[in-house]
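In: sequence and computational prediction follow.
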Amino acid sequence: MSRIGKKPVPLPQGVSASISGQSVEVKGPKGTRSFRATDDVTLTVEENTVKVTPRGTSKRARQQWGMARSQVENLVTGVTTGFKKELEIQGVGYRAAMAGNVLKLSLGYSHDVNFDVPEGVTVTTPKQTEIIVEGIDQQLVGQVAANIREWRKPEPYKGKGIRYKGEFIFRKEGKKK
């Protein structure tokens, strides 16, 4: 029995869900998101909640039960509050700035890195050393943040690079004379 799958997903005020076949569409104040579940689960809307139940007792049905419920909950969270990833830049001369729909990063290379922000995600830079990635799609927000971080991962000796806010970087001791 899936402990996650058993819980129904509550729909807050102002959020509506409609089911057609195996796909669920959730509309809220921030936008509309949809998800297509596998044939191993059944989706139903009852009294401002979305319930996910498995079809049968096979291992795959039980796996998809909790996964489908988590996906529906992420849809509801996305259209109500949205998702957010915060990055911080450490290093002398390392900075970020937004210019239209392009994130300009100075990361110690001989040239500036221009990162085109994809559709459905907003990137802001409140300070030169902070980047905030926001959107209603959790997967897309995480992927954009990972792509930005990929340009200069934090290195273990001086800790320079782009890191997630609150991320711990294990520091190494340099060579000795």
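Out: Good, I have the coordinates. Nothing here was measured: the structure is a model prediction, and the numbers come from that model.

In: C-alpha only now, for contacts and for neighbours.
Out: Noted.

In: which parts of stretch 117-134 are buried?
Out: Within stretch 117-134, the residues scored as buried using 16 or more other C-alpha atoms under 10 Å are 117, 121, 122, 123, 125, 128, 129, 130, 131, 132, 133, 134.

In: do stretch 19-30 as well
Out: In terms of neighbour count (16+ other C-alpha under 10 Å), stretch 19-30 has its buried residues at 19, 24, 25, 26, 27, 28.

In: against which helices or strands is whichever strand or helix holds the second one packed?
Out: Mapping residue 24 onto the secondary structure by DSSP states H and E places it in strand 23-28. For strand 23-28, the contact count by 3 or more C-alpha pairs under 8 Å, 6 or more residues apart in numbering; DSSP states H and E identifies strand 16-20, strand 31-36, helix 59-80 as packing neighbours.

In: next one for the comparison:
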Amino acid sequence: MSKIGRKPIDLAGAKVTIKNNTVEYQGKVKSGTHILPEQLKAYVEADKLFIQKNDSGKHELSDREVNTLWGLHRALISNEIKGSQAPFERKLEINGLGFKAALAGQKITLTLGYTHKIDFELPQDVTLEIDKTGQKLTFKSSDKELVGFVTSQIRSFRPPEPYKGTGIKFADETITRKAGKTKSS
């Protein structure tokens, strides 16, 4: 039995309707659908959504594979319903002399110490807030996977280095610093 799959999903004000294997949800920010595989079924009870194994049909998957599908789809539906109520937020910090970001429309221009500036086009569903120094970036989206993907792509332009600590890092990330070369006597 899947430990994640059997946990109920709190709807917290979102409206959910279930038709066959399609879960339709509507929240304050976003609405959408999620299609469950034939091995799973969903039902709503007391303002909570439950996902269960569907034992009615024969399928070629093993019990272990069905359990992994169960946990995966429960987590995906949970993230979609949470994102429909309030957007997910991810913060980045830029450290370094002269390192900064600027936003023009849906395009970010990053100055990261290279000979050229880096332009990055934001997807439609992602919004960005930059503080006045240009070094603290806050990304928001109702899609958790998309926000994580965009922030990891931007971080990859200049990952933090361990000697000076310069580069782009997540706000909750800690950089283990290394000692530089010392003069021997």
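Out: Thanks, I have it. Keep in mind it's a predicted model, so treat the numbers as computed, not measured.

In: trace residue 43 of the second structure over to the first structure, please.
Out: In the first structure, the position corresponding to residue 43 of the second structure is occupied by residue 44, as judged by TM-score structural alignment.

In: between the strand holding residue 24 of the first structure and strand 16-20, how many degrees?
Out: In this structure, strand 23-28 of the first structure runs at an angle of 160 degrees to strand 16-20, with axes from the mean of the first three to the mean of the last three C-alpha atoms, to 10 degrees as the basis.

In: ok, average deviation of strand 23-28 of the first structure from the second structure?
Out: In the superposition with the second structure, the average deviation recorded for strand 23-28 of the first structure is 1.6 Å (mean C-alpha distance after the TM-score superposition for the first structure).

In: could you dump the helices and strands packed on strand 23-28 of the first structure to JSON lines with distance to residue 9 of the first structure?
Out: Conversion of these to JSON lines gives the following (distance: least, C-alpha to C-alpha, whole Å):
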{"stretch": "strand 16-20", "distance to residue 9 of the first structure": "11"}
{"stretch": "strand 31-36", "distance to residue 9 of the first structure": "14"}
{"stretch": "helix 59-80", "distance to residue 9 of the first structure": "6"}
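
In: would you mind finding the most buried of the ones you listed?
Out: Between these, the one whose residues have the most neighbours on average, counting mean count of other C-alpha atoms under 10 Å, is helix 59-80 (a mean of 20).

In: that helix aligns to what range in the second structure?
Out: Counterpart in the second structure of helix 59-80 of the first structure, with TM-score structural alignment as the criterion, is residues 64-85.

In: nearest to residue 12 of the first structure among the buried residues of stretch 117-134 of the first structure?
Out: Proximity to residue 12 of the first structure was ranked across those by C-alpha to C-alpha; first place goes to residue 134, at 20.7 Å.

In: which position in the second structure aligns with the closest one?
Out: The pairwise alignment with the second structure assigns residue 134 of the first structure to residue 140, based on TM-score structural alignment.

In: next up, the contacts around its match.
Out: With contacts defined as C-alpha atoms under 8 Å, 6 or more residues apart in numbering, the neighbours of residue 140 of the second structure are 87, 88, 89, 90, 126, 127, 128, 147.

In: in the first structure, what sits opposite the fifth one in the alignment?
Out: Under the alignment (TM-score structural alignment), residue 126 of the second structure pairs with residue 121 in the first structure.

In: what's the closest non-adjacent residue to its match?
Out: Across the structure, with C-alpha to C-alpha, 6 or more residues apart in numbering as the measure, the residue nearest residue 121 of the first structure apart from its sequence neighbours is residue 135 (4.8 Å).

In: how close does the residue nearest to the spatial centre of the second structure sit to residue 178 of the second structure?
Out: Compute the mean C-alpha point of the second structure, and by C-alpha atoms, centre = their mean the closest residue is residue 144, 2.9 Å away. Residue 144 of the second structure sits 33 Å away from residue 178 of the second structure, going by C-alpha to C-alpha, to the nearest Å.

In: same check on residue 16 of the second structure?
Out: Residue 16 of the second structure sits 51 Å away from residue 178 of the second structure, taking C-alpha to C-alpha as the criterion.

In: again, but for residue 119 of the second structure
Out: Residue 119 of the second structure is 31 Å from residue 178 of the second structure, by C-alpha to C-alpha.

In: so between those two, which is more surrounded?
Out: Between residue 119 of the second structure and residue 178, counted using other C-alpha atoms under 10 Å, the more crowded position is residue 119 (14 against 11).

In: packing partners of the helix or strand containing the more buried one?
Out: Assigned by DSSP H and E, residue 119 of the second structure falls within strand 118-121. Where contact means 3+ C-alpha pairs under 8 Å, 6+ apart, strand 118-121 of the second structure is packed against strand 107-111.

In: packing partners of the strand it packs on?
Out: With 3+ C-alpha pairs under 8 Å, 6+ apart as the test, strand 107-111 of the second structure has strand 100-104, strand 118-121 packed against it.

In: buried deepest among the ones you listed, which one?
Out: It is strand 100-104: most buried of these by mean count of other C-alpha under 10 Å, with a mean of 17.
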